[in-house]
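# next come a sequence and a model predicted from it.
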Amino acid sequence: MATKDAYYVPHTAKWPIVGSIGLTTLLAGFANHLNGSSIGSTLMIIGAIVLVVMLFGWFGTVVAESESGTYNHQVDISFRMGMIWFIFSEVMFFSAFFGALYYARVLSVPWLGSEGTGGFAETKLIWDSFTAVWPTNGPGAVGGIDGHFEPMGAWGVPAINTLILLTSGGTVTWAHWGLLANNRQQLIKGLIATVALGFSFVLFQGYEYHEAYTEMGLTLGTGIYGSTFFMLTGFHGLHVTIGAIMLTVTLFRSLKGHFNAEHHFAFEAAAWYWHFVDVVWLGLFIFVYWL
């Protein structure tokens, strides 16, 4: 138990070991699935279920302890530092993929086309029809429909999704202002709008992927363009989904009367994460779709 003068020491918890079991089972199932084992998919489902149970149990314990007044100011600082470092790790995660896109597009492709010092003097050393232009599909008929694909344009679903995410950043900020002013109706309305916009983004991205695979010949196996496009947008879509789930939980807690103007870090953490997702999407829209 924390007091104003005592450092908080967490009690013995069973959830970390449950989470480890779930992750290990999920990984083992995935490895077996990749190697063609029939038990792989079953292990993956079991591992995923264990993880979901762990998340509900662990976060439920933290919520109950927070609402009961167990945590002191030192714990609040620890939570904030933990969330800051978590978001920093996510920044590094996406930086690696943006770096891969930069290397392939700005350095590797021009070099292979003999642009600059040290490039190949003869493109036939790669393949006869190679041209140093982006997007490139790689050698011969790799991926796509008969080796051809249509790059994803910026003005359409991507532009709509950009508007959706920018708007959601405004609605979550408006909800925060309501919380700081002890206006619970504004808090709830802002969260409902943000959650609706977040899941709308995911639905639009699903539609975009369907069009890419069925109509445009653009897949994860369509050369370096396809792999960088789907890795960046796919992982971002996963983060939008996670963020929307976080905000949904925050909405349900708000409906139950949780949070006040002085104590609401769970809301702030979800809002920080959502703004991070917004910023990453702006980078994606500019460097993946537009340029």
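Nice, thanks for sending it over.
# could you use CA atoms for every contact and neighbour count after this?
OK.
# is the residue nearest the centre of the chain within a helix or a strand, and which one?
Residue closest to the average C-alpha location in the chain (C-alpha atoms, centre = their mean): His239, at 1.8 Å. Under the criterion DSSP states H and E, the helix or strand holding His239 is helix 223-255.
# buried sites along that helix?
Judged by neighbour count (16 or more other C-alpha atoms under 10 Å), helix 223-255 contains these buried residues: 223-233, 236-237, 239-251, 253-254.
# and here is the other one:
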Amino acid sequence: MSAKEHSGDYFIPDPSPWPIIGMFSLLITLFGGALAMNGVSIGNFLVVAGLLMFFYLLYGWFRDVIKENLSDCYNRQVDTSFRMGMFWFIASEVFFFLSFFGALYYIRNIALPWLGGDGYLGVTNEILYHGFENAWPSHGPGELGGDFKPMGAWGIPAINTLILLTSGATITWAHWGLKLDNQKQLVNGLIATIALGVFFVILQAYEYGHAYQELNLTLETGAYGSTFYMLTGFHGFHVTMGAVMLMAILGRSMKSHFSAHNHFAFEAVAWYWHFVDVVWLGLFVFVYWL
């Protein structure tokens, strides 16, 4: 069926191979990661292959959607569907991060006090872990995670907070330029936002290296280490994906694909980027600061 064929007010796209390719790319990446973490050498190869397949997916799917948009296939109903889809996608991401924040809260405010002797379950403390102290950050009972130093809030985390807050301002500035048909402001704002996002990821990678080599803060460092890397790592992945999407939007902007009244693709990525900013503020407060 042609991409321009419609059923009533509904747009019917051509059959697409990208969901299947996406499924296999994620399966290969996760399977390879599991093998690599268990010392199987082929795991690293599978991770690289899965990621390459995933980037091919992004390129091909973006290309097809852009062609549909430029072919005037979309109407008001499609625009509404896109907005609803992006809203619910971000809503799912909110609950994704809430689950990890909830785990952090449970460990710090419920499980640790119980293991430390407080509450109605406190009587089990001497039976389970003799001498366990209710203190955060915790590396587990019996020196499970070894001696380590927690990651402080000031330094790279504070700099990264400033970077992301600035990137929220630059993408808003780019949006204003788009609404005013100011191509130069639009492009410069996107370039600045991408540069700030890439700089954020570079600093986070440096922070991880410092944590492993000098602080002995690893994934094996008890509850603190696992929650630290789970929350900050997933956020870093979201920043990386956001930067990739911004690069696609920058390329389209340089080709004048958007107008003041038709630019939902830009708005969707901007929504996502502001969501990433807000999540980082929560991470800075509850993971680094408190």
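Now that the structure is in, tell me what you want to look at. Being a predicted model, the structure only gives us computed values, none of them experimental.
# work out the TM-score between the chains.
For this chain pair, the superposition-based TM-score is 0.92 by TM-score structural alignment, normalised by the length of structure 2; 287 aligned residues with a C-alpha RMSD of 1.9 Å.
# residues contacting the closest residue to the residue nearest to the centre of structure 1 other than its chain neighbours?
For His239 of structure 1, ignoring the flanking residues on the chain, the nearest one in space by C-alpha to C-alpha, 6 or more residues apart in numbering is Val277 at 6.9 Å. For Val277 of structure 1, the set of contacting residues under the criterion of C-alpha atoms under 8 Å, 6 or more residues apart in numbering consists of His236, His239, Val240, Gly243.
# output these in a markdown table; the columns should cover distance to Gly119 of structure 1.
Below are these laid out as a markdown table (distance: C-alpha to C-alpha, whole Å):
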| residue | distance to Gly119 of structure 1 |
| --- | --- |
| His236 | 34 |
| His239 | 38 |
| Val240 | 40 |
| Gly243 | 43 |
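# separation between Ile160 of structure 1 and Ile192 of structure 1?
Distance check for Ile160 of structure 1 against Ile192 of structure 1: by C-alpha to C-alpha, to the nearest Å, it reads 19 Å.
# neighbour-wise, which of those two wins?
Using other C-alpha atoms under 10 Å, the more surrounded residue of Ile160 of structure 1 and Ile192 is Ile192, with 19 against 13.
# what's whichever strand or helix holds that one aligned against in structure 2?
Assigned by DSSP H and E, Ile192 of structure 1 belongs to helix 184-214. Using TM-score structural alignment, helix 184-214 of structure 1 corresponds to residues 183-213 of structure 2.
# how far is the matching stretch from where the chain is centred?
Between the centre of stretch 183-213 of structure 2 and the centre of its chain there are 14 Å (C-alpha atoms, centre = their mean, to the nearest Å).
# and if you look at stretch 261-273 of structure 2?
What separates the centre of stretch 261-273 of structure 2 from the centre of its chain is 17 Å, taken as C-alpha atoms, centre = their mean.
# also stretch 234-243 of structure 1?
Shown here is stretch 234-243 of structure 1, whose average C-alpha point lies 3 Å from the average C-alpha point of the whole chain (C-alpha atoms, centre = their mean).
# one step back: show me which of the contacts of Val277 of structure 1 is closest to Trp58 of structure 1.
For the contacts of Val277 of structure 1, the residue nearest Trp58 of structure 1 by C-alpha to C-alpha is Gly243; the value is 17.8 Å.
# closest to Phe259 of structure 1 among the contacts of Val277 of structure 1?
Closest to Phe259 of structure 1, out of all of the contacts of Val277 of structure 1 and judged by C-alpha to C-alpha, is Gly243, at 18.6 Å.
# what sits against that closest one?
Counting by C-alpha under 8 Å, 6+ apart, Gly243 of structure 1 touches Gly198, Ala270, Tyr273, Trp274, Val277.
# how many residues are close by the fourth one?
Looking back up the chat, that one is Trp274 of structure 1. Counted with other C-alpha under 10 Å, residues neighbouring Trp274 of structure 1 total 25.
# that one belongs to a helix?
Yes: under the criterion used here (DSSP: H, G, I helix; E, B strand; the rest coil), Trp274 of structure 1 sits inside a helix.
# thought it was touching Thr171?
No: the criterion here is C-alpha atoms under 8 Å, and Trp274 of structure 1 misses it with Thr171 at 11.0 Å.
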